[in-house]
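Chemist: quick check, what structure comes out for this input:
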Amino acid sequence: MPRPLLVLGVGGPADYAEFTLSQVAQAYPIVLADKDVPLWARPYLAHHLPVDLADPPTVLDAVRRHAAEHELGGVLAMDRSAIATVAYVTSARTPHAHDSHGLAACSSPAAVRRLLKRDVFQPRWTMAHGAQSLADHADSIGYPVTLRWPDEPAGPIGPAHTRRELLALYARGRQAVFDATSPLDTVIVEAHLSGPRICAEVVVFNDGGCQLIAVTRTTDGPAPARQALRHSVYAHDELLHNRQIRQTVERTVHALSVTSCVLHIEMTLTSRGPCVTDVSANPANDLIPLLVKRATGISLPQVAAALANSEPPTLAPSRQKAAAVHFAYASTAGGISELALTTPAYRPPVERAVLTQHVGSRVNSVEWASGRDRLAHWVALGDNASACDTTLDEAAKALVVSFAPATSTVDSDAVPHDSRSVNDRACPDLSIPPLGRTATCPNATHTDPAVEETTYVQFRTGASKQRLLPPDSPGTAGDDRVVVQPATLGLSTDDVKAVGGLMAELVSTCAAIGARYDTNDIWQPLAPGPDGQFSEASEVLAHLARTLNRTRAGIRKIHAQAHRRALSRAARIAPGQRGVASS
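Modeler: So this is what the prediction gives:
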């Protein structure tokens, strides 16, 4: 039985983080330390320590109390914001650890750059505090420049070629791209870099040696946000053998003095060579671990977990393929009035297709988008990167999206009613995604865990009338003014569409599983070996349970809202009836 692994944070929303957490759970029992546990993560956990990750001493106390009664192995950060806490806990539990300072630095782009400044090529940069400081520093660096907020997951925005452009970029970036809770007055201003963006996925061993596992190539969207439109990983990428990239990786690892971890090193390939822009020591975002797994067979989350537990990782590649993910954004800003994927059949090159917004959401246009503005994403597999690109180009045509007339929080122009996404094409069929996260229904809203825990919803449809008050409420007997027909319960056209969307997701999930497993009344798993087949059965059940929970929670929410509206109407019709509770 492997030693349980202490994991800090779940790594983000299920659409992106579930694969990573599930990979770790397949290899080690997980003890999660975090304030709350999202519903989707619970099947993967052996234990939960409810603590605030922003308070390292409290986390350490909780870990020590748990370790006093249970066996506990190493520590792994799933969120970048938890890396400093991992370093604190690790150094306290293992006083002779030598890499806590470098590991802690990986929690902040600014701290990483300070450690790398003597040994690794990086852009000219400085920290600015406020608009005036920003403009002065940009003048000294020289235009064009880009901006990067230190504690935000989004990449740089820009470029700005003049002071006027810079201040406008700063104001709009604060409004459109970043959370109001972030320290927005502090910003990194850096020289603009021209060239392709890549990420090196690097395993660092206990002795400080390292191995380059994969190179992720990124296709950027339009400026100024330059959000990632596509990531691709190819097992035979020629950049894996590029001498300059390998030297840059080795110098970065040496400068940080980290050991026993997996690093995600971001670079821009400039005319002067690879330029490092950021380094993180938590599993990469944007489904990159999934791409690496599908392309090479190497599970970076399991490698990181093994290293954290002081065990030798499995690094032998078992696949020689390519995998890529494509993200869809809106070409104009506004509220979403229609969002759907045409999914009549399952085609294996597309592994998954996921809607990440719902009708009623407001999004920014691709020029000012953040990761929170993504409409959908697809993952494709192929023999090479070109094959994946072809599949994704075709798959993106299946996205149907329209916007209600609105004004963006950033863009001042009104949004046309039938504007298409940045993937503006026709809409042929697209495969139904297999196991994992299915295409989320257009109207399914993400509810809080307390709502999602609902396991039973009842609609009383047998009676022709439905009382909104208890039968023994004063003044209600025989009073039709407080008896509402089901048609007037409060279900609007949008409510009916939302219910239909929820049911469509449930049916689509079942259809996708049925298409993948042609059982002929016999369960025929695809995974080899008893352990793999058992895990596959568990994954199917968990996938069905998650979808059913979302459907039930969504229907319950819709029904509750309609019920409240009906109560409000009944109160207005019969103001003298004291039995009608105000909403």
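Chemist: CA only for contacts and neighbour counts going forward, please
Modeler: OK.
Chemist: do a quick rundown of the helices in the stretch 351-500 of the chain.
Modeler: If DSSP state H, counting those that start in this stretch is used as the criterion, the helices of the stretch 351-500 of the chain fall at 385-395, 449-452, 493-516.
Chemist: my bad, should have said the chain
Modeler: Assignment of helices within the chain using DSSP state H yields the ranges 14-27, 56-69, 83-93, 100-105, 109-116, 131-141, 163-176, 243-256, 288-296, 300-308, 385-395, 449-452, 493-516, 530-573.
Chemist: and those helices: which comes nearest residue 34?
Modeler: Distances from residue 34 to each of those were compared using CA to CA; the minimum, 8.8 Å, belongs to helix 56-69.
Chemist: helices or strands next to that closest one in the packing?
Modeler: In terms of contacts (3 or more CA pairs under 8 Å, 6 or more residues apart in numbering; DSSP states H and E), helix 56-69 is packed against helix 83-93.
Chemist: related to what we said a few turns ago, quick one: which of the helices of the chain is nearest residue 37?
Modeler: Where the helices of the chain are weighed against each other on CA to CA, the nearest is helix 449-452, at 8.2 Å.
Chemist: for the comparison step, fold the sequence that follows:
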Amino acid sequence: MALPVVLLGLLGSGRRDVCGEFPLARIAAVRPVLLVDPDPPGWARPYLTGHLAADPAREEQTAEAVLRYAAGRAVGGVLTWSAEHLLPAARLAGRLGVPGLPYETAAVCADPVALRALLARHRVPVAGPADGEAAQGPPVSVEAVVLDDEVRIVALTRTTPGPAPARRPLRHCVHAHDGLLHNRFLRQCVERTVRALGLTHTVAHLTLRLTARGPRVLSVAPHPPGDLIPLLVERATGVDLAGAAAVLATGGLPDVTPTRQRAAAVQFAYPALTGRLTHLRLDPAAADDPAAERMVLTRRTGDPVTAAPHADLTDRLAHWVATGESAAECEAALRRMARHLTATVTPEPDRSAA
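Modeler: The predicted structure is shown next:
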């Protein structure tokens, strides 16, 4: 039997989390999961073989709990999909003596200033906060699997950002035939970034901006991405990013051969006003669209919400996923499905003026 992977924290909490369930299910399909979390929600429990009640944000408490567990049972590796828990995961893997990200690499990836400095020393083009040209370029994310010295770019994620200043993602799209997959400058940039950081045996989510002078690196997350991107990659290419991450974390070599050549996209709905959500309805006819993968409400009436320019991820009202043969087909389907959602936000009185 495969040794369990220690998973630090979840993507969601409380009520059923539709973004976190998919990757958790994929991880559990390839490795037993020992979750470290104060109180896992009900939706997560069917996927777990064990649970340690500890807060990953309290690193020493978490390490003590896992080391006590490992004293009597073997564990195969440590995994997280959260930047917040990247450093504790790296340090814990080192203390357990299991495969994992070197702490120094995790520390650089978690610090944007240190990341830019290291990549600049290795002559990797980066996009800094004062880089006006890079700020104008469209973002693209590279979903890569690093198998020792081999860097496999399994997919590209095109993201449509929302309004400033928050600029939360409105849409992600993955197309197996994205033309950028054959761009040698992007591939060179990704490979040089991976080597500069010393990434090996990991799944990585690299965000770049495309400029007139070529791609520039914005950030590197050496763990599976969130926002249902693993679902889009699986629907478009057949590659299981979350499962691959679990296999790599326990020292194995996953099969990341593409088995599909399609496209998939997700759209997020944000409130137009700040206030209280007084109406939210999804017409069941949305499920009749042949391209519809899913359409899910993620808030409830009565919830306070913040308008898109200042919203965070918890303000999303709903999301819907479409699949098709091309990105254009997916975008058309997303527009059709959007017509099935109705929402009303009632502004609350400004008490500061009283």
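Chemist: present the helices of the stretch 351-500 of the first structure as TSV; the columns should include distance to residue 249 of the first structure.
Modeler: Shown next, in TSV, are the helices of the stretch 351-500 of the first structure (distance: least, CA to CA, whole Å):
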stretch	distance to residue 249 of the first structure
helix 385-395	23
helix 449-452	41
helix 493-516	41
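Chemist: rewinding a little: can you redo the helices of the first structure as CSV with distance to residue 266 of the first structure and mean neighbour count?
Modeler: Below are the helices of the first structure laid out as CSV (distance: least, CA to CA, whole Å; neighbours: other CA atoms under 10 Å):
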stretch, distance to residue 266 of the first structure, mean neighbour count
helix 14-27, 19, 19
helix 56-69, 27, 15
helix 83-93, 17, 21
helix 100-105, 15, 22
helix 109-116, 11, 19
helix 131-141, 22, 17
helix 163-176, 21, 17
helix 243-256, 10, 19
helix 288-296, 12, 25
helix 300-308, 16, 25
helix 385-395, 20, 19
helix 449-452, 34, 16
helix 493-516, 36, 18
helix 530-573, 32, 18
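Chemist: adding distance to residue 199 of the first structure, write those helices out as CSV.
Modeler: What follows is the helices of the first structure, written out as CSV (distance: least, CA to CA, whole Å):
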stretch, distance to residue 199 of the first structure
helix 14-27, 17
helix 56-69, 29
helix 83-93, 19
helix 100-105, 18
helix 109-116, 15
helix 131-141, 25
helix 163-176, 24
helix 243-256, 10
helix 288-296, 10
helix 300-308, 14
helix 385-395, 16
helix 449-452, 34
helix 493-516, 33
helix 530-573, 30
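Chemist: ok, the alignment partner in the second structure of residue 105 of the first structure to residue 342 of the second structure distance?
Modeler: Residue correspondence to the second structure (TM-score structural alignment): residue 105 of the first structure is matched to residue 108. Computed with CA to CA, to the nearest Å, the distance linking residue 108 of the second structure and residue 342 of the second structure is 43 Å.
Chemist: same thing with residue 3 of the second structure?
Modeler: Counting by CA to CA, the separation of residue 3 of the second structure from residue 342 of the second structure is 47 Å.
Chemist: so which of the two has more stuff around it?
Modeler: With other CA atoms under 10 Å as the criterion, residue 3 of the second structure and residue 342 differ in neighbour count, and residue 3 comes out ahead with 15 against 12.
Chemist: out of everything not next to it in sequence, what's closest to that one?
Modeler: Distance criterion CA to CA, 6 or more residues apart in numbering; nearest residue to residue 3 of the second structure, sequence neighbours excluded, is residue 76 at 4.8 Å.
Chemist: how about stretch 249-263 of the second structure: buried residues?
Modeler: Counting neighbours by 16 or more other CA atoms under 10 Å, one finds that the buried residues in stretch 249-263 of the second structure are 249, 250, 251, 253, 254, 256, 258, 262, 263.
Chemist: quick one: residue 318 of the first structure and residue 297 touch, right?
Modeler: Yes. Because the distance of 4.8 Å satisfies CA atoms under 8 Å, residue 318 of the first structure is recorded as touching residue 297.
Chemist: quick revisit: select, out of the helices of the first structure, the one closest to residue 375 of the first structure.
Modeler: For the helices of the first structure, distance to residue 375 of the first structure was read as CA to CA. The smallest value, 12.0 Å, belongs to helix 14-27.
Chemist: could you tell me the angle between that closest one and helix 300-308?
Modeler: Relative orientation of helix 14-27 of the first structure with respect to helix 300-308: 50 degrees, computed using axes from the mean of the first three to the mean of the last three CA atoms, to 10 degrees.
Chemist: which secondary structure elements does helix 14-27 of the first structure sit against?
Modeler: Secondary elements touching helix 14-27 of the first structure (3+ CA pairs under 8 Å, 6+ apart): helix 288-296, helix 300-308.
Chemist: I'd like those helices as CSV, with distance to residue 245 of the first structure appended.
Modeler: Output for those, formatted as CSV (distance: least, CA to CA, whole Å):
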stretch, distance to residue 245 of the first structure
helix 288-296, 18
helix 300-308, 20
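Chemist: now for these, which one comes closest to residue 83 of the first structure?
Modeler: Nearest to residue 83 of the first structure among these is helix 300-308; the distance by CA to CA comes to 12.7 Å.
Chemist: ok, average deviation of that closest one from the second structure?
Modeler: Helix 300-308 of the first structure differs from its equivalent in the second structure by a mean of 0.5 Å after superposition (mean CA distance after the TM-score superposition for the first structure).
Chemist: run through who's touching that helix.
Modeler: Outside of helix 300-308 of the first structure, the residues within contact range by CA atoms under 8 Å, 6 or more residues apart in numbering are 5, 20-21, 23-24, 27-28, 73-76, 203, 205-206, 260-262, 283, 289, 292-293, 312-315.
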